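what follows is a protein structure lacking sequence information:
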C-alpha cells in the first residue's frame, strides 16, 4: 500500500495518518508511533476499515518488538476483511482491496519468520504468492515480489 498525499487532504483521518507516517520516515519513530496509536484509539476496533487497515499497516513498522509488529500486522489483515473496493476507491480511484493482500501476508510471513514460526511464515508466504499474480506490473508490485523471494530464501528449504 502506498499513501497518496493529495487524497489524504480530503480525509482528515487519512491526512493525520499520512502526517504520522512521514514523521516516522523522517526518523521520529517514537512520535509517529504515539500519533498513530492515538489515532487508533479515536478510530476504534470497529471504525472505518480503510483507516484501520492503513493505520495498522504503518504502525506495525514502528514497533520495537517483532511480537508487537505481528499484532499490528494481524489488525491490518483483519481490517482488510471489512474493506470494500468502493470504500478504498473513495480515497483513490485505483485502489482494489485484493491488491493489499500480498503485502499484508508478506508482512505476516516476515513477522512469523523472525519469531521462528516457520510453518506460519510459509502459510502466509503461500497466500502472498497466491495474491501477487493479480498485481499490476509496476515498481510497487516488484517490491512485493522481491520481498516474497527474499522471505522465501530467508526461510530456506522445508525440513521434513
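Structure received. All values derive from a computational prediction rather than experimental measurement. Numbering: from 1, shown residues only.

can we go C-alpha only for contacts and neighbour counts from here?
Will do.

what is the neighbour count of residue 44?
Residue 44 sits with 12 neighbouring residues when counted by other C-alpha atoms under 10 Å.

likewise residue 38?
When neighbours are counted by other C-alpha under 10 Å, residue 38 comes out with 12.

touching the longest helix anywhere in the chain from outside, list them.
Counting residues, the longest helix found in the chain (DSSP state H) is helix 139-155. If you take C-alpha atoms under 8 Å, 6 or more residues apart in numbering as the criterion, helix 139-155 is touched by 102-103, 106, 109-110, 113, 118, 122, 125, 128-129, 132, 135.

just stretch 15-26 next, same as before
Stretch 15-26 has contacts (C-alpha under 8 Å, 6+ apart) with 3, 5, 8-9, 29-33, 35-36, 39, 55, 58, 62.

scan the residues you listed and report the most crowded one.
Counting neighbours by other C-alpha under 10 Å, residue 55 leads the contacts of stretch 15-26 with 28 neighbours.

which residues touch it?
Residue 55 makes contacts with 17, 36, 40, 76, as judged by C-alpha under 8 Å, 6+ apart.

next one for the comparison:
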C-alpha cells in the first residue's frame, strides 16, 4: 500500500469530512496487510477520532499504539515525521484522554507519564 490513499483519507478527517473520512480510512485499513505497521498505526490513530462512542475510540487508540511498537525510526518519514518517536506523544495523549473520559484515572496518568519519557523503538 502506498501512502497516497492513506494521506487522502487523513486529509478528509482533518478537514472535517467525517463520513467520507471514516469510509476512506476503513477502506485503507481493510487493504493494509497485517505487517504494514506504519500505515496501520496512522490509520488507527485517525480512525479513533471518527468513532461515535468512547469504547470504539479507545480500541482504535490502543490499536494505534500496538502498531507503533513495531515501527522503526524513519518508518513515518514519508509523511513528514522524520523520527518515529515524534509520533508517540500524540498516541499516548489520545489514549490517556480516552481513559480519563472513561474514569480510568490511573491508566490516563500512565499514558501521560509515557509522554514525558517516551519509549523509543
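Received it, and whenever you're ready, just let me know what you need. Just so we're clear, the structure is a prediction, and the values are computed from it rather than from any experiment.

which helix or which strand is home to residue 19 of structure 1?
When elements are assigned from DSSP states H and E, residue 19 of structure 1 belongs to helix 12-25.

got the buried residues for that helix?
Residues of helix 12-25 of structure 1 classed as buried: 13, 14, 15, 16, 17, 18, 19, 20, 21, 23, 24 (neighbour count, 16 or more other C-alpha atoms under 10 Å).

any idea how far residue 70 of structure 1 is from the residue nearest the centre of structure 1?
Nearest to the mean C-alpha position of structure 1, by C-alpha atoms, centre = their mean, lies residue 57 at 3.3 Å. Separation of residue 57 of structure 1 from residue 70 of structure 1 (C-alpha to C-alpha, to the nearest Å) stands at 10 Å.

coming back round to it: could you point out which element follows the helix holding residue 19 of structure 1?
helix 29-43.

which bit of structure 2 covers that next one?
Using TM-score structural alignment, helix 29-43 of structure 1 lines up with residues 18-32 of structure 2.

so how far is the matching stretch from its chain's centroid?
13 Å (C-alpha atoms, centre = their mean, to the nearest Å).

chain center to stretch 20-29 of structure 1: distance?
Its chain's C-alpha centre and that of stretch 20-29 of structure 1 lie 16 Å apart, by C-alpha atoms, centre = their mean.

so what touches the helix or strand that contains residue 89 of structure 1?
Using DSSP H and E, residue 89 of structure 1 maps to helix 85-91. Helix 85-91 of structure 1 is contacted by residues 7, 8, 11, 50, 95, 96, 97 when judged by C-alpha under 8 Å, 6+ apart.

show me what counts as buried in that helix.
By neighbour count with 16+ other C-alpha under 10 Å, helix 85-91 of structure 1 contains the buried residues 87, 88, 91.

residue 114 of structure 2 -> structure 1?
So residue 114 of structure 2 corresponds to residue 127, using TM-score structural alignment.

check residue 94 of structure 2 too.
So, by TM-score structural alignment, residue 94 of structure 2 is matched to residue 107.

list the contacts for the nearest residue to that match once chain neighbours are set aside?
Nearest residue to residue 107 of structure 1 in three dimensions, chain neighbours excluded: residue 73, at 6.8 Å (C-alpha to C-alpha, 6 or more residues apart in numbering). Listed by C-alpha under 8 Å, 6+ apart, the contact partners of residue 73 of structure 1 are 56, 57, 60, 104, 107, 108.
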